[in-house]
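*Asks:* Below are the sequence and a predicted model for it; my questions follow.
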Amino acid sequence: MDASSGLQPAALPGTARRMATTAVLLGLVVSAFEATVVTSAMPTLTQELGGQHLYSWVFSSYLFASTLGILLFGKLADHLGRKPVFSAGMGLFLLGSALCGFAQSVPALIAFRVVQGLGAGALQPTTMTISADLYTLRERAAVQGLFTGAWGAATVVGPLIGGWLVMHASWRWAFLVNIPVGLIALALLHASYRDPARSSSRVDVWGPALTGVSLGLLLFALERGGSSTLRLSLALAACVGIATVVRQQRSSPSPLVPLALLRDRTVLCGVLGGVLGGALLYTTTALVPLWMTGREGHTPLLAGLALVPLLGGWACGSTFGVRVFLRGGLRASAGGGFALCLGGACLLALAVSWDWGTPAAFVSLGLMGLGLGPAASTSLLGPQTRVPWQQRGMVTSAVYATRMLGGSFTLAALELVPPGFPVRFAVIASLAGAAALSLALFAPGRVITEADAAS
């Protein structure tokens, strides 16, 4: 029985729930599409605007801003309601998309990606939280294929469309195509979804603000090119900020994530799976197109095609990941998924190092996707089953935030390792190994929902 089964449904079964589900799917599609459509366009984009040295920052700024949006808007979704947060997030996302489409320099694009990322940070957890409101745990297992299919279609088609747009139109359309879809999603949700009853309480904004500033300083400390003294000063300031965050959160009446939740092994392993899953996904999707166009000399379209096995495998893996989770817990779904991802990551590192060619890279990326799909999706689903409705937005946001943080910081940290694609893909394989080992050792082996634990 799901923790929210006793609540009034957010949309009654029938036309209203189908409309709300379609709105959520479209919100999921635009955020997933944007995360991948720019990957195949980015090498050409940064070359045309003259900012190739800022390549990683176009990704990191978006991921970091998404993290800030998740931390802030995820809590607001529990206090203000899902609908206003979804609407605000979609508005920011579409504004950022329009600004990115008209950017005239890479620094301006990075700034506009921050706006876009803040909106995506509100959209991504809120869409999944709304879906959890619409369906019980058993129903979610049945409709997971629909959500992962929509996500998978968007992510798989995204790189291909991005490559096609670069070759036949302009990279600017990689951002502008989001606008009509986002507007349709807003209209559908407003016509069909109603927020369940919620308790009114004060929202803590200092926690997200302090966390954002501290993590931002740490991210800048990882940036290559500054003086050692400046980077060390930024790192020390970040450490002081993080210590302040910990102290502030202990006394906050409305913390980002209550410490009691982090004592739950399922929640803690879900957060860990989010960090490592994000690190693996975003570093791979950023580096593969750069490797394909730079070292291999392929077109942007083929560079986008190279991500299809990874993202298609993710979608396929997610469909059976929920069933594995229900039978064997997070240890089987996430630990086993990361183990499969490890095999693919090792094969990819060997393919890049020994120049085995594109077919071997495609196979290895497919294996990585088949493993990442169940690992990442159930790292979110597991914590959701452990908390009541009033904390579901909070825990969903926490897992999404750690996924974005894992991606942004790993991308920044990769700039500090010795140059060369073989070394960087070997680091990705090492991360997959750490993920597989940690989840296999510490993740619980069976599913216990919040309602089961209370009974």
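*Replies:* All right, it came through fine.

*Asks:* C-alpha from now on. contacts and neighbour counts both.
*Replies:* Will do.

*Asks:* Would you agree residue 67 is in contact with residue 401?
*Replies:* Yes: taking contacts as CA atoms under 8 Å, residue 67 lies within contact range of residue 401: 4.7 Å.

*Asks:* Identify the residues contacting stretch 404-411?
*Replies:* Contacts to stretch 404-411, defined as CA atoms under 8 Å, 6 or more residues apart in numbering, come from residues 56, 59-61, 63-64, 66-67, 219, 274-283.

*Asks:* buried stuff in it?
*Replies:* When neighbours are counted by 16 or more other CA atoms under 10 Å, the buried residues of stretch 404-411 are found to be 404-411.

*Asks:* among those, which are in helices?
*Replies:* Per DSSP state H, helices hold the following members of these: 404-411.

*Asks:* Pick the one among those residues closest to residue 243.
*Replies:* Distance ranking of those against residue 243, using CA to CA, places residue 405 first at 17.9 Å.

*Asks:* Distance check, the closest one against residue 225.
*Replies:* Residue 405 sits 22 Å away from residue 225, going by CA to CA, to the nearest Å.

*Asks:* Grab the nearest non-local neighbour of residue 304.
*Replies:* Here the nearest residue to residue 304 in space, its sequence neighbours aside, is residue 159; by CA to CA, 6 or more residues apart in numbering that works out to 4.2 Å.

*Asks:* and the one you found, what helix or strand is that in?
*Replies:* With the criterion set as DSSP states H and E, the secondary-structure element containing residue 159 is helix 137-168.

*Asks:* Give me the buried positions along that helix.
*Replies:* Of the residues in helix 137-168, those buried under the neighbour-count criterion (16+ other CA under 10 Å) are 137, 140-141, 144-145, 147-166.

*Asks:* thinking again about what came up before, so which of the contacts of stretch 404-411 sit within helices?
*Replies:* When DSSP H defines the helices, the subset of the contacts of stretch 404-411 inside them is 56, 59-61, 63-64, 66-67, 219, 274-283.

*Asks:* Check it against this one:
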Amino acid sequence: MSENAQIQTGHRHWVLIACMLAMFMAAIEVTIVATAMPTIMSELGGFNLLGWVFSIYLLTQAVTVPLYGRLADMWGRRRVFFIGTSLFLIGSLMCGFAHNMWVLILFRAIQGLGAAAIVPISATIVADVYTPRERASVQGWLSSVWGVAAIVGPLSGAWLVQHFSWAVVFWVNLPIGLFSMLLLARYLPALPSSEPAKTLNIRGCIWLMITITLLLVALLQAEVLGWWLAGVALLAVFAGWILKRNEQRTPAPLFPPVIWQSRIQIAGNLGNVIIGAAMMGISAFLPTWIQGITGGSPLQAGSALAMMSLGWPLASTLSGRLMLITSYRFTAVTGAFLLTLGSALLLLLHIHSPVWQAGATAFVIGTGMGMTSTTFLVSVQNHAEYSVRGICTASIMFSRMIGSAVGTALMGAVLNFGLAQHLPHAQDPVQQIMSPERREQLSQTVLEQLTQGIATSLHGVFLLALLIALLTLWVGWMLPRQRPAGQGS
């Protein structure tokens, strides 16, 4: 291994800016669309399909992330980035012309297919043009994009729908994406594939998509499926078994053996599964606590979550410097400790806790996630050969998506179990206290009973989040006592 970057260019800063713009475009998409959805539904109708506007985007993204990572290694980063970004921009353009919710969902699926390439390939390109020592700091800059997007997205979405048509929320992606592509076309050399003889494992791709689709449907639609859940889960296991056999027999597996044979690669993937799962404890359920238990406003709930988005990029930047003077292991374990501490602080929330306490807790959790996720990413990229760096980067991002789906399912089940135990006769207790109109109609006695039962149930969710966060301490210890300097391929 050498200290040199694989792609030599005298304009690395323009390549970095292009990748940051592309990641910002993908990151802001979820929050900006969420803000605009009430306006969109008022024109298109189809409130019962609201969930699918977001689910289909995440589903098509998760299904194709590993595929893009493999293609980037085979065809070259620039070509695959252009393919994915073009799909994303076409989907964005057509979303603005949607005349009903079904059409909007279709074009959101196309958007997701493109977004699946943007994030992992951008991170891979940055790893290619910077040396291993520099990656530790530069990946922190990429992480900061997500924090900015989390804050700018809701504000810009509200402003755009107030002054323009809701279609502009989607069309704003076009100049950003096109400028990013122009920068990479001008400043990123198009290198030939390091393994031109290999062909894409089409059969593996098909079974991978089937497996992931069934798994995500089983996890995210568990309540809707009812007894059908067992059948979908069995089909997912069967498809996964066929995928495993195909991967073992094919000469060109989608996931190269290094992912399963390297301790660092395994730690990176396990760590991101855990981070994704733990993240749901705050992203999905802390707003419920603030609005339902403390009676806070949606703005207060959003502000608390923004503290997590602020802590993440700050810690990502700090972790880059910490890795250079300590080691991968020390930095990852430090981040894991902060994540565990923040998850423990969730259990200290009570009915009369102020909103600032929830925000401070979210900030600590965000710092832990930012530090651990950046360390896992840099360690994986620094120990991956150029020929497999694309799929290795995509695999840990895919792992985080799977972790988020698993975390949502597990914590949702814990919440429902707690509600059944503590409020067995209540009809939709969370909805009753989340809606200001229905909350005002409740007597003080009933409101206190519902609030106490839901608070106890949410503490069960936070306890599970803490147990999941504790696993990051073990995974962080799997990383070597080694600094980024002097590594790379």
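*Replies:* Yes, it's here. Because the structure is a prediction, the values reported are computed rather than measured.

*Asks:* Can you pull the TM-score for these?
*Replies:* Here the superposed chains carry a TM-score of 0.86, computed using TM-score structural alignment, normalised by the length of the first structure; 448 aligned residues with a CA RMSD of 3.3 Å.

*Asks:* counting contacts, what elements does the helix holding residue 159 of the first structure pack onto?
*Replies:* Using 3 or more CA pairs under 8 Å, 6 or more residues apart in numbering; DSSP states H and E as the contact criterion, the elements in contact with helix 137-168 of the first structure are helix 15-49, helix 173-176, helix 300-305, helix 308-330.

*Asks:* Which element, helix or strand, includes residue 239 of the first structure?
*Replies:* Assigned by DSSP H and E, residue 239 of the first structure falls within helix 228-251.

*Asks:* That helix: average distance to aligned residues in the second structure?
*Replies:* Taken over the aligned residues, the distance from helix 228-251 of the first structure to the second structure averages 1.2 Å (mean CA distance after the TM-score superposition for the first structure).

*Asks:* nearest residue to residue 267 of the first structure other than its sequence neighbours?
*Replies:* With CA to CA, 6+ apart as the criterion, residue 267 of the first structure has its nearest non-adjacent residue at 4.5 Å, and that residue is residue 383.

*Asks:* Now check the first structure for the residue matching residue 17 of the second structure.
*Replies:* Residue mapping for residue 17 of the second structure onto the first structure gives residue 22, with TM-score structural alignment as the criterion.

*Asks:* Surely that match and residue 185 touch.
*Replies:* Yes: under the criterion of CA under 8 Å, residue 22 of the first structure is in contact with residue 185, at a separation of 7.5 Å.

*Asks:* So between these two, which is more surrounded?
*Replies:* Neighbour totals were compared for residue 22 of the first structure and residue 185, and residue 185 leads with 25 against 17 (other CA atoms under 10 Å).

*Asks:* what do we get in the second structure for the more buried one?
*Replies:* Taking TM-score structural alignment as the criterion, the aligned counterpart of residue 185 of the first structure in the second structure is residue 180.

*Asks:* How about the contacts made by the equivalent of residue 239 of the second structure over in the first structure?
*Replies:* Matched across to the first structure, residue 239 of the second structure falls on residue 241, judged by TM-score structural alignment. Residues in contact with residue 241 of the first structure, defined by CA under 8 Å, 6+ apart, are 210-211, 213-214.

*Asks:* who's in contact with residue 143 of the second structure?
*Replies:* Residues in contact with residue 143 of the second structure, defined by CA under 8 Å, 6+ apart, are 312-313, 316, 370, 374.

*Asks:* Tabulate the ones in helices among the buried residues of stretch 404-411 of the first structure (CSV), appending distance to residue 357 of the first structure.
*Replies:* CSV is the format used below for these (distance: CA to CA, whole Å):
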residue, distance to residue 357 of the first structure
404, 30
405, 32
406, 29
407, 26
408, 28
409, 29
410, 26
411, 24
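
*Asks:* Which one of those is nearest to residue 290 of the first structure?
*Replies:* Taking CA to CA as the measure, residue 290 of the first structure lies nearest residue 411 of those, at 13.1 Å.

*Asks:* What is the equivalent residue in the second structure for that closest one?
*Replies:* With TM-score structural alignment as the criterion, residue 411 of the first structure pairs with residue 408.

*Asks:* burial measure for residue 272 of the first structure, as a count.
*Replies:* Using other CA under 10 Å as the criterion, the residues surrounding residue 272 of the first structure number 21.

*Asks:* quick one: what's aligned to it in the second structure?
*Replies:* With TM-score structural alignment as the criterion, residue 272 of the first structure matches residue 270.

*Asks:* What of residue 391 of the first structure?
*Replies:* Across the alignment, which pairs residues by TM-score structural alignment, residue 391 of the first structure is matched by residue 388 of the second structure.

*Asks:* can you count the residues close to that match?
*Replies:* The criterion is other CA under 10 Å. On that basis, residue 388 of the second structure has 22 neighbouring residues.

*Asks:* can you pull the contacts of it?
*Replies:* Taking CA under 8 Å, 6+ apart as the criterion, residue 388 of the second structure is in contact with 70, 73, 256.
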